[in-house]
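J.: Okay, here's the prediction I keep looking at, along with the sequence it came from:
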Amino acid sequence: MDLEKDPGADMEALLRRLRLHRAAPSPYDPSPAVTPAPTNASDGELFRPRRAAVLVCLFRGAGGELRVILTKRSSVLSTHSGEVALPGGKTEEGDADDAATALRESKEEIGLDPALVTVATSLEHFLSKHLLVVVPVVGILSDIQVFNPLLNTSEVDEIFDVPLEMFLKDENRTSEDREKMGQTFTVHYFTYEKGNQKYIIWGLTARILIHAASVIYERPPAFPERRVQFNLAKYQNEYSSVPLGSVPARH
C-alpha cells in the first residue's frame, strides 16, 4: 500500500512524522507571555478558561485505512445528550498534561487502557460553547483487537469507528453558515451509516476531525472549511460583562 496515499499503511512512519508536528500557538492562551498585563486595577484579573482534552484515537482498519474511535453520548446526560463525540473531558487536578487528561477520560468513558495507546502529538486548540479550551490529542492504537471496550453507560451509549479520510471528502456532508460574535462560520455535518445505524458527526467534533485529517493526510479538505477564531475575553470583569448569548456555541 502506498504510504503517500494512505498514512495508515505504515503506522510507525506516521507516528514519527506526527511527533514532528507543532501546532500553531493557541489563540486562547491567557498566559502572561501572550497577554499583556492590565493597565489599571479596573481591568480585573486575568481570565483563565477551563481546559479539556479529547483523544483522536487512530488505528488501521481491515483494509489498511486509518479509522478513528467515536462515541455516542448517553441519552440521559443533561448536555449534548445523544450526540457523537470524541472520548475526552475536562482537565482535573493531577493530570500531568493534555495527553494524560485525554487518556484518563478515555479509560473512564470506554475502558481504553492508556498502555495500548501511543501518543503522537497535540493539535490546534478549539473553543467550546462553555468557554472550554479543547485540546485534541492524537494517539495510535497499534492493535485494535486487544481493545475490549467497557462503556461507562452513565456517559456513553455506543462506541463506533469511522474512516478518518471521510472528513476531507465532500461526500455525505452538508453544512450551514452561522454567525456568532459578529463572525460568520460554517457548521459541517457528516453522515455515517453502519448497518441500520446512522450517525451524524457535526459541530466541534467535526471541526476537530477535519483539522486532524488535514494534518495527518497533509492536504486540505475538498470543501470550503470557513473557520474563525473567536476573541476570548482576557480579563475576568470583561468576561463577566459578555452576554451569555454572545459566547460562541459548541457547535
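T.: Cool, got the structure.
J.: C-alpha from now on. contacts and neighbour counts both.
T.: Fine.
J.: which residue sits closest to Val68, ignoring its sequence neighbours?
T.: Leu58 (4.7 Å; CA to CA, 6 or more residues apart in numbering).
J.: Helices of the stretch 1-150 of the chain, start to end?
T.: 11-18, 98-110 (DSSP state H, counting those that start in this stretch).
J.: and here's the other structure:
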Amino acid sequence: MKSATSATSLTATSFKLGSPRLLALAQQLRLYKPPLSSPFDEESTRKLVSHVGFQELMAPVRLTLKKAAVLICLFEGDDGDLRVILTKRSSTLSTHSGEVSLPGGKAEEHDKDDGVTATREAEEEIGLDPSLVDVVAFLEPFLSQHLLRVTPVVGILWDKKAFNPRPSPTEVEAVFDAPFEMFLKDENRRSEEIEWMGEKLLFHFFDYKTGDNDYVIWGLTSRILIRAATVVYQRPPAFIEQKPNLKYSKMNQATSLYGKLKALNSCIRLPWRSCSKFT
C-alpha cells in the first residue's frame, strides 16, 4: 500500500503524463468490483477460477491454496493504443520454461496485499520500479495448473520512458509489450478444443510477432488477458470463449475434481495432446 505522500506524487504524475483517455480508464478501473462469490457455508467459501477456462468454479470444501499474483501493466503506446507488458520465461526454469507470461509470482508472508505481491515480483523479474505503477484494480482469482490461487492485478504505467527493463537472467529471457486489444480480436488467434469431464473446452493461442521475435501466448496467461481485456474494454471477445459452469455439491465430487486438476497438469502443457483419458 502506498503512503499518502507517494500516492499524491503518483496522482500528480498521472495528470502530467496521462492522456484524458488513460485517466478516464484509471477512474473506470478503480470502480471495478470482482463478481461476488456465493456462500457455501458459514465462512463464505470463495469461488475459484480455473486455468482451464471455468470462469466461476464452485468449491464446496475449503482447499488450502498458496497465493500468487500477476501484474497486468498497461501503458499508452506511441500511437495512443493501450499495450501490456509481457515476458518470456527463461528456458532454464523447471516449470513453464520458455513460455510467455505476465510478471508476477508467489506471495510472501510480509506482502500486505496482491498489489504488493505483483509489483514486488515485477521489480525482481524485470526491474520495474513499483513506484512507477499505479495499481487500479484487482480481478477475480484464477486457479493455476499447479493449484496456485493467482490474482490478476491491473496497474497503469503512466511514464513508459521511465521504465528501463532489467530482466533477471535466471527468470526472464525477454521483456516485450503487445497491443492489449489483441486479446479480444479473432485475428492471430487459434484454438484447440479439448474434451474434459464431459465438457468441450477451448484453449486459445495468440501468435504475436515483434521485430525478429515470434511469441505464442496461451494457457493461464491468455485466459487472464482475455478476462482483463473484457473488463477494460467493457465488451466480450469476438470469439467463443466457452466457459462451462460446473457446480459440485458433494465432497467426493470435489475430491475427484482436485485429482483431475492434478492429473491434467501434463496434458495442458502439451496443447495438441488429447485429454480424453481424463473425462
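T.: Perfect, thanks for sending it. These figures come from a predicted structure and were not determined experimentally.
J.: Assuming the best superposition, what's their TM-score?
T.: TM-score for the superposed chains, counting by TM-score structural alignment, normalised by the length of structure 1: 0.84, backed by 236 aligned residues with a CA RMSD of 3.0 Å.
J.: Provide a list of residues in contact with the residue nearest to Val68 of structure 1.
T.: 66-69, 138-141 (CA atoms under 8 Å, 6 or more residues apart in numbering).
J.: again, but for Pro25 of structure 1
T.: Glu124 are the contacts of Pro25 of structure 1 under CA under 8 Å, 6+ apart.
J.: ranges for the strands of the stretch 101-250 of structure 2?
T.: Listed in chain order, the strands of the stretch 101-250 of structure 2 (DSSP state E, counting those that start in this stretch) span 104-106, 133-138, 142-143, 148-157, 172-179, 189-196, 199-210, 213-217.
J.: So for Arg235 of structure 2, which of those sits nearest?
T.: Nearest of the strands of the stretch 101-250 of structure 2 to Arg235 of structure 2, taken as CA to CA: strand 172-179 at 16.2 Å.
J.: Which residue numbers in structure 1 does the closest one align to?
T.: On structure 1, the counterpart of strand 172-179 of structure 2 by TM-score structural alignment is residues 156-163.
J.: The matching stretch: which residues count as buried?
T.: 156-159, 161-163 (16 or more other CA atoms under 10 Å).
J.: Could you do stretch 159-166 of structure 2 as well?
T.: Asp159.
J.: same thing with stretch 230-245 of structure 1?
T.: Neighbour-count burial for stretch 230-245 of structure 1, counted by 16+ other CA under 10 Å, picks out 230, 232-235, 238-239.
J.: any chance of the residues you listed in a markdown table, plus distance to Leu18 of structure 1?
T.: Shown next, in a markdown table, are these (distance: CA to CA, whole Å):
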| residue | distance to Leu18 of structure 1 |
| --- | --- |
| Phe230 | 27 |
| Leu232 | 29 |
| Ala233 | 32 |
| Lys234 | 32 |
| Tyr235 | 35 |
| Glu238 | 38 |
| Tyr239 | 36 |
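J.: Leu132 of structure 1 - how many residues pack around it?
T.: As a burial measure, Leu132 of structure 1 scores 21 neighbours (other CA atoms under 10 Å).
J.: between the helices of the stretch 1-150 of structure 1, which gets nearest to Glu176 of structure 1?
T.: helix 98-110 (29.6 Å).
J.: gap between His96 of structure 2 and Glu124 of structure 2?
T.: 18 Å (CA to CA, to the nearest Å).
J.: Could you check how far the closest residue to Asp177 of structure 2 other than its chain neighbours is from Gly115 of structure 2?
T.: Nearest residue to Asp177 of structure 2, sequence neighbours excluded (CA to CA, 6+ apart): Ile85, at 4.4 Å. Distance of Ile85 of structure 2 to Gly115 of structure 2, computed by CA to CA: 16 Å.
J.: Which one's more surrounded, these two?
T.: Ranked by neighbour count (other CA under 10 Å), Ile85 of structure 2 and Gly115 place Gly115 first, with 26 against 19.
J.: Contacts only, for the equivalent of the more buried one over in structure 1.
T.: With TM-score structural alignment defining the correspondence, Gly115 of structure 2 maps onto Ala99 in structure 1. Going by CA under 8 Å, 6+ apart, Ala99 of structure 1 touches 53, 55, 119, 122, 137.
J.: Dump those to JSON lines, plus neighbour count.
T.: Formatted as JSON lines, these follow (neighbours: other CA atoms under 10 Å):
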{"residue": "Ala53", "neighbour count": "29"}
{"residue": "Leu55", "neighbour count": "30"}
{"residue": "Val119", "neighbour count": "21"}
{"residue": "Ser122", "neighbour count": "23"}
{"residue": "Val137", "neighbour count": "25"}
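J.: Find the pair from those with maximum spatial separation.
T.: Ala53 and Val119 (12.8 Å).
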